[in-house]
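Undergrad: attaching a predicted model along with its sequence, questions to come.
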Amino acid sequence: MVRVPSLPLPGYPQVRVALPSRRVAAAIADHRADLVHLAGPFVLGVRGMAAATRLHLPAVAVYQTDLAGYARTYMGTGEGTAWRRLRAVHGAADRTLAPSTAALRDLEDHGVARVRLWPRGVDTERFRPDLRDDALRRTLAPGGEVLVGYVGRLAPEKHVELLAPVAALPGVRLVVVGDGPSAPALRTALPGAHFLGRRTGDDLARIFASLDVFAHTGPYETFCQTVQEAMAGGVPVIAPAAGGPLDLVDHGRTGLLVPPHDAGALRAAVALLAAAPALRREYGRAARAAVEGRTWTAVGDQLLDHYAEVLRDRTAVAA
């Protein structure tokens, strides 16, 4: 583990951006690496890519964040600049790994070559349905309301405010888990919702399993890990029909997909499941079954296969 300096992201101090450092190249060389794995190569990863090129090492770059979408949300401009930066870094890599088919298409449409699919795993031992906690449910919904939850960052690009009509549904209690710069505004926009702050580990798994419906609102997800964790907890999911959730939610079987940015459609989907406990149970069982094979061990093995293929291709070219 080599630590490098970082600065808080303007407007979002909970996220820190690593600064370019000469320590990166030195660490790779000292480690006598055979391959360089670039996780989110936008700032620090650029140094990693440069070091790999200088040391004649193959590099695998992982695409994790819709930076163009972030530029659009936070600055109202800069999408073109973001994509030029992404093309430059990913174009230098031997392989780019995209977490979903939507992200893969997006990269290819913007001129990034050598892209392959590599999804994310989920801890199916930690996140599981039998953690459903009746005492917690009584605390959050003392009147026996249907518990609808959102888990994730509270930031502008997540558009959590779309849950306002859901929070107003009779017989529904909204639970919001997470923190971020939008938290104060969302407390005003979602009166009556329970804000539980940031939760992790077994505590988070217990909350997931205790929900009746998981509702996600972000339209810029390259994967959307919280959707997968909710499914592992046996909870039906409602999510935008965009990005990563398209690979995760089987509409009409494990949950429902709704048009992005459509608060009315989100409300209607929640109302449908809130009124149908048998359907919720059916979707929840199917959701759990759908992710049982997506363990981190299985996904890690896929990553090792990508490494082996890249190394083999480099050896073949050298020969």
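TA: In hand now; what should we look at? In this text the structure is predicted, and so the values were computed from the model without any measurement. Numbering: from 1, shown residues only.

Undergrad: from here on, just use CA atoms for contacts and neighbour counts.
TA: Fine.

Undergrad: grab the nearest non-local neighbour of residue 25.
TA: Nearest residue to residue 25 in three dimensions, chain neighbours excluded: residue 51, at 5.1 Å (Cα to Cα, 6 or more residues apart in numbering).

Undergrad: near residue 17, how many other residues are there?
TA: For residue 17, the number of neighbouring residues by other Cα atoms under 10 Å comes to 15.

Undergrad: now do the contacts for it.
TA: Neighbouring residues of residue 17 by Cα atoms under 8 Å, 6 or more residues apart in numbering: 6, 7, 8, 9, 43.

Undergrad: let's see that with 10 Å instead.
TA: 5, 6, 7, 8, 9, 10, 42, 43, 44 (Cα atoms under 10 Å, 6 or more residues apart in numbering).

Undergrad: second one coming, line it up with the first:
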Amino acid sequence: MRVLLVSPGGPGRLGGVEYVVYSLARALAGVGHRVVVLAGEPGVGGLRVLDLGGVEVHLWPVWSPGGAYHIPRRLGELRRYVARLAAEADVVHVHSVHAVFSVEAGVAAGEAGAPVVLSPHYHGGGHTPLREALWTVWRRRVAGLAGAVGAVVAASRPEAERWEEDFGVGAVVVPHGVGDDVFLYRWRGASSDYAVYAGRLERYKRVDKAYEVAAALGLRLLVVGDGPHLRALRRRLRGALFLPPQPRERYLDLLSGARYAINMSAREVYSIFVAEALAMGVPALLSREVAEIYMPGASGEVNEVTRAEVRPWSQVVPEVLAVYRGIEKP
């Protein structure tokens, strides 16, 4: 099958959506499918094409103020380019309705007659007052795309329910996978003196709350990540240890050695970091919004989750392919 994946950002961008797109791309390519990724990239002046281990990545210039929005430059040219790529694909899979680039590419693919699958990565609106205000207008554009796609894939039941309530379009639930390397690690932090949060540092992630939870247990919080809220967190959380994104093996080693993984985010579609922790056997302390992804019915302010069904990407791919085959070109 020939698959075109649309991503808000390139492979060098540290974000959950990008992690999902490139993990899925590699997994699809690994079982013989031809995969092309079209991605927004603020660091290029024009189109760039590169090879990512057998996956062809096309980088299109975008404007991403504050690491958000991902507004495509030369929109008319982008639409024509998407139509050309879509004509060579059996299915187009668009990721993230929070990115202008992805939505516009999805609309262009649909107008070109391509079968389109949409993974909204939908949080329910914007993450700041400005972004929330912009969503009142942007929602109409997203609704147009939602009504035109062949299938919608949500990463969790809570995301599917939010999506269906706001847009009136049903969604198939296919939880994200984790890397095979995660299953090589087992929890060894029963006597550890630290807890860990890993991911993008945005205000809505409530890392300060994670710090309070860790401190109440006599644990130091290790924060692994980067993002626009980093400077403010460094000033406020003097007792936390901040590390930039780590090499993969180092990150997994730190995670397996933690007493707890903590994610107190106010909005989440599916936390890869938490899934990786649970796959190792690391217990997780989670906000209600995060816990209900893995433990339906969670209602506490802080919920301890010790197990959940977490699968490698190789087991997720057949479900994604089943969605593709339901709408692919005849």
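TA: Good, I have the coordinates. Since this is a predicted model, take the numbers as computed values, not measurements.

Undergrad: please state their TM-score.
TA: Aligned and superposed, the two chains score 0.74 in TM-score terms (TM-score structural alignment, normalised by the length of structure 1); 269 aligned residues with a Cα RMSD of 2.9 Å.

Undergrad: what segments of the stretch 51-200 of structure 1 are helices?
TA: When assigned using DSSP state H, counting those that start in this stretch, the helices of the stretch 51-200 of structure 1 occupy the ranges 67-75, 79-92, 101-109, 134-140, 164-167, 183-189.

Undergrad: of all the ones you listed, which one is nearest residue 305 of structure 1?
TA: Counting by Cα to Cα, residue 305 of structure 1 lies closest to helix 101-109 out of those; the figure is 18.2 Å.

Undergrad: now the angle from that closest one to helix 79-92?
TA: If you take axes from the mean of the first three to the mean of the last three Cα atoms, to 10 degrees, helix 101-109 of structure 1 sits at 90 degrees to helix 79-92.

Undergrad: did I read that right, residue 102 of structure 2 in a strand?
TA: No - the assignment for residue 102 of structure 2, made by DSSP: H, G, I helix; E, B strand; the rest coil, is helix rather than a strand.

Undergrad: show me the contacts for it.
TA: 5-9, 38-40, 69-72, 93-96, 108, 118, 120.

Undergrad: of those residues, which ones are shared with structure 1?
TA: Contacts from the contacts of residue 102 of structure 2 that recur in structure 1, judged by both residues aligned by TM-score structural alignment, their matches' Cα atoms under 10 Å, are 72, 93, 94, 95, 96, 108, 118.

Undergrad: who wins on neighbours among those residues?
TA: residue 94 (29 neighbours).

Undergrad: what lines up with it in structure 1?
TA: Structural alignment (TM-score structural alignment) places residue 94 of structure 2 against residue 38 in structure 1.

Undergrad: pull up the gap between its match and residue 44 of structure 1, please.
TA: Distance of residue 38 of structure 1 to residue 44 of structure 1, computed by Cα to Cα, to the nearest Å: 9 Å.

Undergrad: before we move on, what about residue 63 of structure 1?
TA: 14 Å.

Undergrad: go on, residue 147 of structure 1?
TA: Taking Cα to Cα, one finds residue 147 of structure 1 at 41 Å from residue 44 of structure 1.

Undergrad: what of residue 6 of structure 1?
TA: The value you get for residue 6 of structure 1 to residue 44 of structure 1, if Cα to Cα is used, is 10 Å.

Undergrad: so what sits against both of those two?
TA: Contact criterion Cα under 10 Å, 6+ apart; residues shared by residue 6 of structure 1 and residue 44: 17, 18, 19, 20, 21.

Undergrad: so where do the strands sit in the stretch 151-300 of structure 1?
TA: Secondary structure of the stretch 151-300 of structure 1 by DSSP state E, counting those that start in this stretch: the strands cover 172-177, 194-197, 213-215, 237-240, 255-258.

Undergrad: closest one of the kept ones among the contacts of residue 102 of structure 2 to residue 264 of structure 2?
TA: Nearest to residue 264 of structure 2, judged by Cα to Cα, of these is residue 96 at 21.9 Å.

Undergrad: doesn't residue 7 make contact with that closest one?
TA: Yes - with contact defined as Cα atoms under 10 Å, residue 96 of structure 2 and residue 7 form a contacting pair (7.4 Å).

Undergrad: so what sits against both of those two?
TA: Joint contacts of residue 96 of structure 2 and residue 7 (Cα under 10 Å, 6+ apart) are 17, 18, 102, 103.

Undergrad: make a markdown table from these and add distance to residue 144 of structure 2 to it.
TA: Listed next are these as a markdown table, based on distance: Cα to Cα, whole Å:
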| residue | distance to residue 144 of structure 2 |
| --- | --- |
| 17 | 22 |
| 18 | 24 |
| 102 | 13 |
| 103 | 10 |
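
Undergrad: what's the farthest-apart pair in these?
TA: Farthest pair in these (Cα to Cα) is 18 and 103. Separation: 15.1 Å.

Undergrad: show me which of the two is the more surrounded one.
TA: residue 103 (26 against 21).

Undergrad: residue 166 of structure 1 is nearest to which of the strands of the stretch 151-300 of structure 1?
TA: Nearest to residue 166 of structure 1 among those is strand 172-177; the distance by Cα to Cα comes to 7.4 Å.

Undergrad: report all helices and strands that the closest one contacts.
TA: When contacts are defined as 3 or more Cα pairs under 10 Å, 6 or more residues apart in numbering; DSSP states H and E, strand 172-177 of structure 1 sits against helix 134-140, strand 146-151, helix 164-167, helix 183-189, strand 194-197, helix 201-210, strand 213-215, helix 263-274.
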